[in-house]
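Asks: Predicted model, plus sequence, below.
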Amino acid sequence: MTADDAFGRLDDDDFPAFTMGRAAEMLGTTQGFLRAIGEARLITPLRSAGGHRRYSRYQLRIAARARELVDQGTPIEAACRIIILEDQLEEAQRINAEYHRVGGSSNSTAAA
């Protein structure tokens, strides 16, 4: 990947543009916090060629949500579980809405 390619991907929410140190600085937290949420499998940072963790903007938003919960007194493991469950619920609601939008109408006519 050329420097121009990498620079163009900075707008990509999933591009791992941030080092662990920079990510921790941006979130106002420690590198240990980022390691802990990684161990809890909330986020899985990509690794650079040298093995260093790299975070995307999307992952930083998730980490920021975890930090909010921890700052409110929620244990880190519980905060990670809450976020995972919220994400699963949101996905289930999206699938349900899509089902009702597309498939639900044909089921109601078949029953009539």
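Replies: Perfect, thanks for sending it.

Asks: from here on, contacts and neighbour counts on C-alpha atoms
Replies: OK.

Asks: Just the strands from the chain, written as ranges.
Replies: All strands of the chain, identified by DSSP state E, fall at 18-19, 46-47, 53-55.

Asks: Mean neighbour count and distance to residue 8 for those strands - can I get that in JSON lines?
Replies: Conversion of these to JSON lines gives the following (neighbours: other CA atoms under 10 Å; distance: least, CA to CA, whole Å):
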{"stretch": "strand 18-19", "mean neighbour count": "18", "distance to residue 8": "15"}
{"stretch": "strand 46-47", "mean neighbour count": "14", "distance to residue 8": "18"}
{"stretch": "strand 53-55", "mean neighbour count": "21", "distance to residue 8": "17"}
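
Asks: and here's the other structure:
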Amino acid sequence: MPPRSTRAVDTLDDDDYPAYTMGRAADMLGTTPAFLRALGERRLITPLRSEGGHRRYSRYQLRVAARARELVDQGTPIEAACRIVILEDQLEEAQRINEQLRARAGGAQSKTLV
């Protein structure tokens, strides 16, 4: 059996791979393409473009859009929802970095005790 290319398989696990068309993304989120365009206009998500100019969304972008939709469905204006999602994402990243720094500091501290 010839060796299989791992490239296609690798993209299945890539959270940032732009695998979903606008129509498919809207269907998955239970929203409209106009909602996704509105998120793009507010720079919450920036889909990649295919060679033909069609928008393509990643799983990560779909999660971001789903969170924004949740907030909008609760009555939050879209501009505020986008800002909230951006701040939540920044907080999550800062917490991840802090955990890494603490782990490094703990590792360095245990080395000096040996």
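Replies: Arrived safely, thanks for sending. In this text the structure is predicted, and so the values were computed from the model without any measurement.

Asks: Just the TM-score for the two chains, thanks.
Replies: Structural agreement between the two chains, given as a TM-score (TM-score structural alignment, normalised by the length of structure 1), stands at 0.82; 105 aligned residues with a CA RMSD of 2.2 Å.

Asks: rewinding a little: Serialize the strands of structure 1 to a markdown table and add fields for distance to residue 29 of structure 1.
Replies: Output for the strands of structure 1, formatted as a markdown table (distance: least, CA to CA, whole Å):
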| stretch | distance to residue 29 of structure 1 |
| --- | --- |
| strand 18-19 | 13 |
| strand 46-47 | 19 |
| strand 53-55 | 14 |
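
Asks: quick one: residue 48 of structure 2 from residue 28 of structure 2, how far?
Replies: From residue 48 of structure 2 across to residue 28 of structure 2, the span is 18 Å (CA to CA, to the nearest Å).

Asks: Of the strands of structure 1, which is nearest residue 97 of structure 1?
Replies: Ranking the strands of structure 1 by distance to residue 97 of structure 1, with CA to CA as the measure, places strand 53-55 first at 31.2 Å.

Asks: Would you mind listing the outside residues contacting the closest one?
Replies: Taking CA atoms under 8 Å, 6 or more residues apart in numbering as the criterion, the residues outside strand 53-55 of structure 1 that touch it are 15-20, 23, 45-48.

Asks: Check stretch 84-96 of structure 2 too.
Replies: Defining contact as CA under 8 Å, 6+ apart, one finds that stretch 84-96 of structure 2 is touched by 44, 64, 67-68.

Asks: Could you rerun that using 7 Å?
Replies: Under the contact criterion CA atoms under 7 Å, 6 or more residues apart in numbering, stretch 84-96 of structure 2 has outside partners 67-68.

Asks: Which parts of that stretch count as buried, going by neighbours?
Replies: Under the neighbour-count criterion of 16 or more other CA atoms under 10 Å, stretch 84-96 of structure 2 has 84-86 buried.

Asks: which bit of structure 1 covers it?
Replies: Using TM-score structural alignment, stretch 84-96 of structure 2 corresponds to residues 82-94 of structure 1.

Asks: and the one residue sitting closest to the centre of structure 2, what does it touch?
Replies: Closest to where the C-alpha atoms of structure 2 average out (CA atoms, centre = their mean) is residue 60, at 2.6 Å. Applying CA under 7 Å, 6+ apart, we find residue 60 of structure 2 in contact with 15-16.
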